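>>> heads up, no residue letters with this:
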C-alpha cells in the first residue's frame, strides 16, 4: 500500500483498525470486573495525585506524625516505606495506603526511563526499517520485486533461529558459571538485550 498507493493510506489503515479495536473494547466495558475492595470507588490517578498535592501543601511542616484520625486502612510496620519521605507530609489528609501507592509509582520511574532506550530502538524496525527497505534493490528476478514491508519478517525469523541457540547452548554455559538454573537473571537478560539493541543501532 505504501509503495503503490500512498504512505498516508498505509498508516491510515492500521490506525482505523486500532480505533475499531478500541471501540470493541469499550463495548464490553459493562462486563469487565472491577475491584473496589481496597479504596472504594476513588479514581487511582486522582488518589495518587492528591498525595503529591497534599505533600506540596505541607512541605514546610516538620516532624509530621503519620497518623490520620480518619484512617481506615492501616499498614503493618514493615509496609511503611522509608523511601521518598517527603510524601509522608501528606499523611494529614491522606491514607497511609494512598501514600505508599504514590511511592510505588515513583519507584517505577527509573524502569520507565530505562525502557525508553528499548522503545526508541524497537520503534526503528517498525518504521524506518520499512522506509530503508524501499531504497534497496529488492528484485529477485525480472518481474519479481520483494515488497519492502516483508523485511519486517526478519525480526520474528531471527527470534525463531536464535531462541533454540540461546536455550540449548548459551543457557547451559551461563549456568555453569552462575549456578543459576535460568543461566542469568531476568534483569540481566533485559540489560543484555538493551545493550545488543544499542550495538545494532550503532
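Cool, the structure landed. The shown structure was predicted, so the numbers you read here are calculated from the model rather than taken from an experiment. Numbers count the residues shown, from 1 in each chain.
>>> please make it C-alpha for all contacts and neighbour counts, starting now.
Noted.
>>> how near is residue 140 to residue 155?
Separation of residue 140 from residue 155 (CA to CA, to the nearest Å) stands at 20 Å.
>>> any idea which residue of the protein is furthest from its center?
In the chain, counting by CA atoms, centre = their mean, residue 142 sits farthest out from the average C-alpha position, at 44.9 Å.
>>> strands along this structure, start to end?
139-141, 144-145 (DSSP state E).
>>> will you turn the ones you listed into a markdown table that also has mean neighbour count and distance to residue 125?
What follows is the strands of the chain, written out as a markdown table (neighbours: other CA atoms under 10 Å; distance: least, CA to CA, whole Å):
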| stretch | mean neighbour count | distance to residue 125 |
| --- | --- | --- |
| strand 139-141 | 9 | 21 |
| strand 144-145 | 10 | 20 |
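>>> out of the ones you listed, which is closest to residue 17?
Among these, strand 144-145 comes nearest to residue 17, with 27.5 Å by CA to CA.
>>> just how off-centre is the closest one within its chain?
39 Å (CA atoms, centre = their mean, to the nearest Å).
>>> comparison target below:
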C-alpha cells in the first residue's frame, strides 16, 4: 500500500504527463478504474468520480488501451485521483486549525505569564494564583454554551431550517474565525503593551 503521499504524487505526475501530451478528459467512462468490486488496497472501497478539480482526472485517462495498467506513475485509478481530491479539499480547514492550535497553546503557556503581571488581588486578603487564571476560560464556556444553545441556535433554526442552526463545517468555520480574530487582537494589545513598556 505504501505512503498515501506517494499515491498523491503519482496522481500529480500522471496528470502532468498527460497534460503535456495534450490529453483531454472526455466523459468519466473514459477514466480507468479497477474492475473488481473492492479497491486494489485491502479493506478500501472505491470512490465515485466527482467533477471538481477535473485537471487531475487526466491521471486516470487511458491513453493506450494495450499498455500495462499497473504503472501508477503513468495511469492512476479514479479512486486514487478522488483520494487526492479529498486531501486537497481538507487542506484549507487543516491550515486554519493551525491558528486554533496557536490560540490553545497561548492559553496554557503565555496566558500564565501574562497573569503574573496582572493585578490579581480580590480585596485585601485574597490573590488569585497565576495558574488559576485558566479557570476563567472554562467558566466562560459554561456561561456562553447555554446562551448559544438557547438564543443563537433557535434563531438560526428559524432562518435556515437547519436543526442545529449551522452545519458542523459552518460551526467550525465560525469558531476558527473567532479564534484567529482573538489571536490577532491579542497580538495588537501585546504589541501596544511592549511599546508602552519601552517608552517608560
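Okay, I see it. The shown structure was predicted, so the numbers you read here are calculated from the model rather than taken from an experiment.
>>> hang on, the earlier thing: for the residue farthest from the centre of structure 1, what are its contacts?
Residue 142 of structure 1 makes no contacts at all, as judged by CA atoms under 8 Å, 6 or more residues apart in numbering.
>>> before we move on, what about the one 3 residues further on?
Shown in contact with residue 145 of structure 1 (CA under 8 Å, 6+ apart): 138-139.
>>> any chance of TSV for the strands of structure 1, columns distance to residue 193 of structure 1?
Listed next are the strands of structure 1 as TSV, based on distance: least, CA to CA, whole Å:
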stretch	distance to residue 193 of structure 1
strand 139-141	33
strand 144-145	33
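>>> which stretch among the ones you listed comes nearest residue 81 of structure 1?
strand 144-145 (60.8 Å).
>>> okay, residue 201 of structure 1 and residue 125 of structure 1: tell me how far apart.
In terms of CA to CA, residue 201 of structure 1 sits 10 Å off from residue 125 of structure 1.
>>> between these two, which has more neighbouring residues?
residue 125 (16 against 9; other CA atoms under 10 Å).
>>> would you mind finding the match for the more buried one in structure 2?
Counting by TM-score structural alignment, residue 125 of structure 1 corresponds to residue 107 in structure 2.
>>> in structure 1, where's the longest helix?
The longest helix of structure 1 (DSSP state H) is helix 96-126.
>>> what about that helix, how far off from structure 2?
Once fitted to structure 2, helix 96-126 of structure 1 is off its aligned match by 2.2 Å on average (mean CA distance after the TM-score superposition for structure 1).
>>> in that helix, what's buried?
Buried residues in helix 96-126 of structure 1, counting neighbours by 16 or more other CA atoms under 10 Å, are found at 96-103, 118, 125.
>>> got it, and stretch 50-62 of structure 1?
Buried residues in stretch 50-62 of structure 1 (16+ other CA under 10 Å): 50-52, 54-55, 58.
>>> between residue 201 and residue 125 of structure 1, what contacts are shared?
In contact with both residue 201 of structure 1 and residue 125: no residue, using CA under 8 Å, 6+ apart.
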